[in-house]
Structures are given as C-alpha cells and as structure tokens.
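Undergrad: Pasting the sequence and the predicted model now:
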Amino acid sequence: MDRDSVPPGPPRPLTDTSRAVWLEREVTGDASVVAALLPACFEAYARVLHPAEDADGGPVRWDAAASWAGGAIHPRVQFRALAALRRGTPDDPAPWDEPPARGTLAAPQLRALCAVLARHTGRADDCLFCIWEGWGWLGGSPATGVLRAESAEPGGPPPSRDPAPPPLRAPPRELLDGPRVRLPWRDHLLLAGPLAAASEIGDRGPGYFFQQSPNVFWPADRAWCAATDIELDSTYVGGSAALVAELLDDPRLETVRASPRDPLGEHGDDVNGG
C-alpha cells in the first residue's frame, strides 16, 4: 500500500488544554451569532451547508431543495425555512428524504473541506480538534469512540480485519476526567494530530465506524478555524479571503459567504420566511 494512502489514525488526546486558550479568549459569549462558534478575527468567513439525503442515502444539495420549494440560497438560509415552502405538486415529491445532519459534516464533504484547508496553512501536520464532551460514544468501559479497543467480545464476532486505523492507546479516564476547553455554552475534549485525522474521529469498534467531524478545529499556526456546533446543520470556517474564495468555488461543497455577526438557528432566515 502506498504510504500516502495509509489513514493517519485518530488524533491523540491532550490533557493540557493550553493550546486552546486563545480560542477560549476569542469567541464571544453571545450564543446567537457565528462569533460564538469561532473567533471574529479572520479576514473572511464561509458556511458549508451539510447535504440532505435522498431515499438511497445520497447527498442532496440545498439548491436542489430551493429549486423544488421556490426558495433562495443566501448567507442566512435555513433548511427548515426552505422545506416549509412548496412550489411543487403532489406528483413532484421533495428531492430529499432526510434533512441535513446536525452536529457533524458527512465524511466526503469533510475530506473535501480538509483538502482545501490544507492548502491554506503551513501546519497541516499539527492541528487541534475540540470534541463536545457530551457525545454518548465518549463514555463506556473500557472506552468508546476514539478510545474504543478493537478486540472481540466473548462469544462475539472476531475483530474487524478492515484497514480502519487503530484506536487511541491513551487510558480513557486520563482524557475523560481531565481539563476541558471551555467555550460558550459547551465544554470540549482536546485532541491533536495531522489535519487528515479529522476524518478518523468517531465511534469505532469491531467491524464498524461512525464518523464524527470535529466540533472545532484549527492548525497550529491559526491560519483558519472551522466549527460545527452540535445543533447546527452547517459548518462555519474563518480564514483568509483566498481560503474562502476557494471554498466558494469548490464543486464538492455547497458553500455561502458568512459573517461573525450572522445569526444562528432556525429563525435567522429573513428571505425564505424563517
């Protein structure tokens, strides 16, 4: 196997959260705006819209929903406001079966996002990842999620032989009982690793892996910061104007411009009636 194609493995847990102090200082306490998710110090901002799903589990872009519903895509668009509109007929069903996922960006879009982010930092080899402490898969015995052991249970199926990356080796309690990154309204665990490891976080066990995108992540040089709040169906990114321009042009992602003062939540859509 080509060395470059080998998955990097999950990021390692950190019990020293000093590398996140700058983030704690920069985000605002106003939970109603984008600046509560990531710092307002960047040159430009973008919002990556999480795709909806069709009946076969395939991605459905928001612009397809807007075309069906007679709505508009704009920086403050909310999917629920789009879905409440209706231009079609009973013989013209909605193009989506499930609404966009909240709290995580699907793996294909996360990989596409990270491919762009990697070109706009000199430290793609050293990134920090915040994971909300409340995800259920983080608790367990001896550990679950990024800490789950890949071993067979008595009487159960043998361990998976797929090429999934190995679990973290750190003792789970060392992380779970350790300090937190304190952000407005949410506390997070802190992990570190290469940017490519962003796609290797999640609930892993014998024969399965449920990916969870980082809730906040940034490179060591702080060239950008990305955030996916647990209640939102979008991922916000702050960085250079060149980064945002590339995100807006990437056909793999559905992206709109954003601002630190943009409202969050389902009632911020002042175009589609949210």
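TA: The structure has been received and is ready for your questions. Numbering: from 1, shown residues only.
Undergrad: Could you use CA atoms for every contact and neighbour count after this?
TA: Fine.
Undergrad: Can you show me the strands along the stretch 151-274 of the chain?
TA: In the stretch 151-274 of the chain, the strands defined using DSSP state E, counting those that start in this stretch lie at 181-183, 186-193, 202-205, 208-211, 216-219, 225-227, 234-239, 255-258.
Undergrad: Put together TSV for these, with mean neighbour count and distance to Arg25 on each row.
TA: Shown next, in TSV, are the strands of the stretch 151-274 of the chain (neighbours: other CA atoms under 10 Å; distance: least, CA to CA, whole Å):
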stretch	mean neighbour count	distance to Arg25
strand 181-183	20	9
strand 186-193	21	14
strand 202-205	22	27
strand 208-211	15	29
strand 216-219	26	14
strand 225-227	25	14
strand 234-239	26	16
strand 255-258	22	21
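Undergrad: one more structure, for comparison:
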Amino acid sequence: MMFSPCSDLAAAQWIVASDERWWDLVTLGPTGFPAYARLRFIPDPAYAGQSEREGACQNGALPDDALSESEQVRIAVEVLLQSANSLTEGYLLMWDGWGEDQFPTPVPRTPRVVTPGREYYLCKVSLPDLVSGAVEDSWSAETGHPMPSPAFIWPSDRAWCITADVDPHWAGIGADHAAIDTLLTESRLDVVQVEANEKLPFYQ
C-alpha cells in the first residue's frame, strides 16, 4: 500500500473530536502531545504587517538552495519515523479546497472529514513512500498536477502529528520530547520549539 483514499473516517476521529479551538487545531495540531514545535518554511516576520513574499525572499528572490515546503515536510517525517520509532503506516488529511481536479479520481468520491472552517479527504499512506517522494510521483502521474501539501500527517499509532494549514508560513508538529529535540538539531530544517501560551507569528 503506497496511498489509498479512505471511506471509513474512523482513523481521523481523534482530530475531529479534539476540543482544541479550530484555528489552533488546524495550525498546530491536536492537543495531548508532550511537546510541540514549528517547522518554519521561511523565517518569521521581522515586523508587524510584513508580507510573506518579502519574508521569503532575499534581495528580491528565493535563495537558490531553498528546499520546497514538500521537501522540508518529507525530511521532518523521516526524522520523526526514526526518532519516535513509530509505525510506518500512516494517514493524511488533504484539504478539499485545492479543487477536485487536483486529486486522483477516487479521492473526491469519499466522505469528507469535517472540522469547523475546513473539510478534508482522508487517505491511508505508506510513510516511507511519502518520505522518498514516491507518493508525490504517483499522485502527479495520475492527476497531471503536483500533489497538494497534506494538512495533517500522522502514523497509525499517533506517536506524532504534522499539521500544515494553507495560511501559516510554518507547520505545527506534536510529538514526544525526544523526537522534538531531534528535530531541533536537524540542520536541514528550521525548527523552533513552541512554548506554552506563546503568541504564534503570522504574515500579513
């Protein structure tokens, strides 16, 4: 199994049933993890009202060696699989707002996972195949489009969760302390710990 849409939505119930405020849920993930962090795709805003494009660019252009968001997320999944010793079978929630033509044909035929403010398709996935890029390649071959960024990624044992909404310039990560500590030292990524009651940054 590399990737398959799910008609049974039970695997996502722990997210739907979360008592987290919806905005916190879709940006930082469900409650209950010992530690949380942010994977910053671009640096945090330098001042209030800064545009995301300005924050992403150096001298008006993206750095030549900048990793895509997809590449950064795949590295994070790879680190979490190793450090958290989690199961390799996992799940994705894909935001339905990308448009049906962006999805393999069977996906929009399945029921949606509904949270306040967002609706998603649930898919089962091989996490090692996600890390290798094989899932994205298969998706693109079937649709003719790049695979949209998953909104949630987690292993079937729920050892961790990556949450990447379309609005923030970062992805939220919940895991145990050891896994978060390992992510903080991963030189390919810009990861910062989220402290209790921290005001999270957003671009204009």
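TA: Great, that's in hand. In this text, all values refer to a predicted model and were calculated from it rather than measured experimentally.
Undergrad: all helices in the second structure, in order from the N-terminus.
TA: For the second structure, applying DSSP state H gives helices covering 13-16, 22-28, 52-56, 69-83, 127-132, 134-143, 177-184.
Undergrad: would you turn those helices into JSON lines with distance to Tyr36 of the second structure?
TA: Below are these laid out as JSON lines (distance: least, CA to CA, whole Å):
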{"stretch": "helix 13-16", "distance to Tyr36 of the second structure": "16"}
{"stretch": "helix 22-28", "distance to Tyr36 of the second structure": "8"}
{"stretch": "helix 52-56", "distance to Tyr36 of the second structure": "23"}
{"stretch": "helix 69-83", "distance to Tyr36 of the second structure": "13"}
{"stretch": "helix 127-132", "distance to Tyr36 of the second structure": "20"}
{"stretch": "helix 134-143", "distance to Tyr36 of the second structure": "26"}
{"stretch": "helix 177-184", "distance to Tyr36 of the second structure": "7"}
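Undergrad: In space, not sequence, find me the middle residue of the first structure.
TA: Nearest to the mean C-alpha position of the first structure, by CA atoms, centre = their mean, lies Ser213 at 3.8 Å.
Undergrad: The aligned residue in the second structure for it and Tyr47 of the second structure, how far apart?
TA: Under the alignment (TM-score structural alignment), Ser213 of the first structure pairs with Ser149 of the second structure. Relative to Tyr47 of the second structure, Ser149 of the second structure is positioned 27 Å away (criterion: CA to CA, to the nearest Å).
Undergrad: can you pull the contacts of the counterpart of Thr15 of the first structure in the second structure?
TA: Aligned counterpart of Thr15 of the first structure in the second structure: Ser7 (TM-score structural alignment). Going by CA atoms under 8 Å, 6 or more residues apart in numbering, Ser7 of the second structure touches 110-111, 122.
Undergrad: same check, this time on Trp139 of the second structure
TA: By CA under 8 Å, 6+ apart, the residues touching Trp139 of the second structure are 103-104, 145-147.
Undergrad: residues in contact with Asp157 of the second structure?
TA: Neighbour list for Asp157 of the second structure: 86-87 [criterion: CA under 8 Å, 6+ apart].
Undergrad: ok, it to Asp167 of the second structure distance?
TA: From Asp157 of the second structure across to Asp167 of the second structure, the span is 28 Å (CA to CA).
Undergrad: what does Gln50 of the second structure give?
TA: Separation of Gln50 of the second structure from Asp167 of the second structure (CA to CA): 14 Å.
Undergrad: Show me which of these two is the more surrounded one.
TA: Higher neighbour count among Gln50 of the second structure and Asp167: Gln50, with 14 against 11, using other CA atoms under 10 Å.
Undergrad: I figured that one was touching Gln204, is that so?
TA: Yes. If you go by CA atoms under 8 Å, Gln50 of the second structure and Gln204 touch, sitting 5.7 Å apart.
Undergrad: so what's in contact with the two at the same time?
TA: Here Gln50 of the second structure and Gln204 share no contacting residue, scored by CA under 8 Å, 6+ apart.
Undergrad: what's the distance between stretch 2-10 of the second structure and the middle of its chain?
TA: Stretch 2-10 of the second structure sits 17 Å away from the centroid of its parent chain (CA atoms, centre = their mean, to the nearest Å).
Undergrad: Could you do stretch 136-145 of the second structure as well?
TA: Put simply, stretch 136-145 of the second structure sits 19 Å off its chain's centre (CA atoms, centre = their mean).
Undergrad: Using a markdown table, lay out the strands of the stretch 151-274 of the first structure together with distance to Ser67 of the first structure.
TA: Formatted as a markdown table, these follow (distance: least, CA to CA, whole Å):
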| stretch | distance to Ser67 of the first structure |
| --- | --- |
| strand 181-183 | 37 |
| strand 186-193 | 36 |
| strand 202-205 | 34 |
| strand 208-211 | 30 |
| strand 216-219 | 32 |
| strand 225-227 | 28 |
| strand 234-239 | 19 |
| strand 255-258 | 16 |
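Undergrad: Please name whichever of those is nearest to Pro51 of the first structure.
TA: Minimum separation from Pro51 of the first structure across those (CA to CA) falls at strand 234-239, 9.0 Å.
Undergrad: and the contacts of Trp139 of the second structure, which two are the farthest apart?
TA: Largest pairwise distance in those, by CA to CA, is 11.1 Å, between Pro104 and Pro146.
Undergrad: Please name whichever of the strands of the stretch 151-274 of the first structure is nearest to His120 of the first structure.
TA: Of all those, strand 234-239 sits nearest to His120 of the first structure, with 8.4 Å by CA to CA.
Undergrad: measure stretch 213-228 of the first structure end to end?
TA: So stretch 213-228 of the first structure: terminal residues 8 Å apart, CA to CA.
Undergrad: what do you get for stretch 80-100 of the second structure?
TA: The stretch stretch 80-100 of the second structure measures 30 Å between its terminal residues, going by CA to CA.
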